[in-house]
Each structure stands twice: as C-alpha cells, then as structure tokens.
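Novice: this one's sequence-less:
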C-alpha cells in the first residue's frame, strides 16, 4: 500500500519489504540503534537501591541514597510549603520520619514513571500527600523537636533504651511456642458427647491431656412461628416478607388472603 504522505507509489525507506530474520520469520525491520545508545537508554530509570527497604540498602549505596532523599525532601518542603512542624531540619535523625519520606519519594516517582497523562498523580499522589503530612505532623509533635527549635533525643524510661519493650520472656516463649489447631465437630444425635485432646511425643507416649468438653445434642424448637412484616408500602407493588422460626428445612410457605381477617383463601 502506498504511503499517504507521498504522491508516487514507490515504497519509502520505512516501507521496505519484509525481511527474514535468522529464524526465517518475516516482518518490518526495526530501525538501527547504536549499541552505546541502546546501553545508555537501558540504564535509564531509578537508582538500583530505590524501592529497596531503607534499612536494607547496601552500604555502598547509602551515601547516594541519603543525598538523593535529601534533595527530594528539599523539593517536597518547598513545593508543598511545609513548615518545620511537619518536616523539621533534623528529620534524618528520626527513623520514622525518614521511612515516611523515603516511601513518599518512591511513590511520587512511581506515579510519574510512565511519563504519560493519567490519573495516578491526582488519584494516588495528592490524596496521599494530605495523609502523609498529617502523619508527619503527629510524628514531629511526639518527637518534640519543633517545640524547642532543635533536635531532641527520645527519652528513656527506667533502665531500658527508648522505644524498647520490657518483655516477660517466659510468657512470650510459652505463647510463641503454643501450637493452635482447630477442627469442626458434629453434635451427637442425642444426649451429651464428651471429647478431649491427647498430646503424644515422637515415641507415641502421652505427655499431656486437655480438659474435657461436652457437646449436647442439637435442640430443635418444637414450636413453629411465622410473622409477616411490610417491607414497602408504596402505592404500586407494595411488598411483604414472612419470617419463619424453625430448623425444619422441609417447611413451605403458602400465602392466603382475606377481606375481614376471618375467612381466608
């Protein structure tokens, strides 16, 4: 087919005949790309450490990561006019602020990664900026740095460092080592059925026995009740619903009408 942009019917360079590749397949040949240019294009994109958990960034990349994050934070503060009660100058000394800002940097990059019009920036980035700044403000308020105008180290209580838990090690070990299993049982047809669990070791010896639990036979209500309620009283097609109290699945509902609530048909 002739090109719509030329007047003659001669094929242009980009309309050359299909050529066969090494496998004998034919198709339109791709334009030539210099190997060095191709390598450069392939190298474009985020740094190798970006997207990795901040605590897992290799030592050789940490200097670059800190400087990249600082440049982004400087842009973020200026772009969204953030005060020090949201991002203080000592943000890098607070692991929670650093983690929050690093996650935000990764997200901001992701929503613009495709470099094409889309809903990502409006639907994902900007709504999260509002939530992000609220979380940052709370973190900074708890840290207390903005209140005194300088970095404040977290306060320790007792003999423990700040942000550490005083575990009851015996209790935790017992809880973590507890095996939990669950099963579904059937109630007996009549009377009560008791059951318990035995714990056996690798040699098949009993090492523990649980408390017994009794399961009584399922009770079937002897009385069947029915109640009709109005669910909609619209002028056209009003609707009602009947509630039947019974465990007998074989029951059926039959509707009746009456003019005087005495004679039913």
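Specialist: That came through fine. It should be emphasised that the depicted structure is a prediction, and the values quoted were computed from it without experimental measurement. Residues are numbered from 1 along each chain as shown.
Novice: use CA for all of it now, contacts and neighbours both
Specialist: Will do.
Novice: List the buried residues of stretch 126-146.
Specialist: Within stretch 126-146, the residues scored as buried using 16 or more other Cα atoms under 10 Å are 128, 132-133, 135-137, 139-140, 143-146.
Novice: Same list, those residues, but as TSV with distance to residue 167 please.
Specialist: Shown next, in TSV, are these (distance: Cα to Cα, whole Å):
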residue	distance to residue 167
128	35
132	32
133	33
135	28
136	29
137	30
139	25
140	27
143	24
144	27
145	29
146	32
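Novice: another structure for you, compare them:
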C-alpha cells in the first residue's frame, strides 16, 4: 500500500507476475483459489505478496539459513492462505470467464459525501472515547482532598 504506482506495477509484473503462475501450477490451485483476474483485486495482491514474502524470508534467509521447520511452516501457512484466498475469491464473485469490479463502500471512498459524513462520525466517537476515559476534574480534586462526593 505504501508503494507508488510505478513500484506497484513493477512488483506485479516482475515478482507476482512470474511467481503466481508457478505456485498455481505447482499446487494445482483452482480458479476458486486464485482467479485469473487476481491482479485486479488489491486484497488478493496483498495475500499473494504476503505468501511470497513469507516463503522468501523463511526458506531463503541467506544470513541465518532457513529454520529446520521452514518447509512445514510454509505448508501450514499455505493452508491458511488458501482458505483466505478462497474466501476473497468467493467474495469477489469472479469466474474463469468474467471479472467483477471491486465494490467500494461509499463511506470508504474519500471522493464521496458519505465519506465526509463518516469522518465526522468517527471524529465525534473518538472525542467521546477520550471524554469518557477522563475522570471529572471536580470529582478527582474532591477525592484528593479526602472529601466524599
């Protein structure tokens, strides 16, 4: 999320664009796990990149060497990852022949008035949290003086 558009594009093409087809073939992953249009879904990109980075860090640590359990750790994480990807793919509703655009709730889209209203609600709630957490000044000074309220 912190990468600019050029870095995102490069990561998509040179890292995930090469690695995702390999892992799909290696593990015979179906379109219900990794759909053809995975690169159009930011949540799927994050999941794929997280799995790639985990694998790289666990199995190819040149300084310390991989932990003895690296292979089984990867398989465990891979199993969890498959469940999350299957869920994301199901939520997206894409099929092998049809991509559905990502739905963004209007409250999360900074170009909408709904976002502005949501921001005000968030700010008010945050202020309420602080006000609720702070003790009443007159009450706390009375307690310090040994007075009962």
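Specialist: Arrived safely. Every value quoted in this text rests on a predicted model; they were computed, and no experiment measured them.
Novice: Quick check: TM-score for this pair?
Specialist: Here the TM-score for the pair of chains, by TM-score structural alignment, normalised by the length of the second structure, is 0.71; 127 aligned residues with a Cα RMSD of 2.7 Å.
Novice: Closest one of the buried residues of stretch 126-146 of the first structure to residue 75 of the first structure?
Specialist: For those, the residue nearest residue 75 of the first structure by Cα to Cα is residue 133; the value is 14.5 Å.
Novice: Okay, helices next: where are they in the second structure?
Specialist: Along the second structure, counting by DSSP state H, helices occupy 5-10, 17-26, 42-59, 70-92, 113-133, 137-144.
Novice: got TSV for those, with distance to residue 35 of the second structure too?
Specialist: As requested, the helices of the second structure are exported to TSV (distance: least, Cα to Cα, whole Å):
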stretch	distance to residue 35 of the second structure
helix 5-10	19
helix 17-26	10
helix 42-59	9
helix 70-92	7
helix 113-133	31
helix 137-144	58
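Novice: out of the ones you listed, which comes closest to residue 33 of the second structure?
Specialist: helix 70-92 (4.5 Å).
Novice: any idea how far the closest one is from the chain center?
Specialist: For helix 70-92 of the second structure, the separation from the chain centroid amounts to 13 Å (computed by Cα atoms, centre = their mean, to the nearest Å).
Novice: returning to what we had before: of the helices of the second structure, which is nearest residue 32 of the second structure?
Specialist: It's helix 70-92; of the helices of the second structure, that one is closest to residue 32 of the second structure (Cα to Cα) at 5.8 Å.
Novice: Give me the helices and strands touching the closest one, please.
Specialist: helix 42-59 (3 or more Cα pairs under 8 Å, 6 or more residues apart in numbering; DSSP states H and E).
Novice: Next up, the contacts around the aligned residue in the first structure for residue 92 of the second structure.
Specialist: When the first structure is aligned by TM-score structural alignment, residue 92 of the second structure is paired with residue 143. Counting by Cα atoms under 8 Å, 6 or more residues apart in numbering, residue 143 of the first structure makes contact with 152-154.
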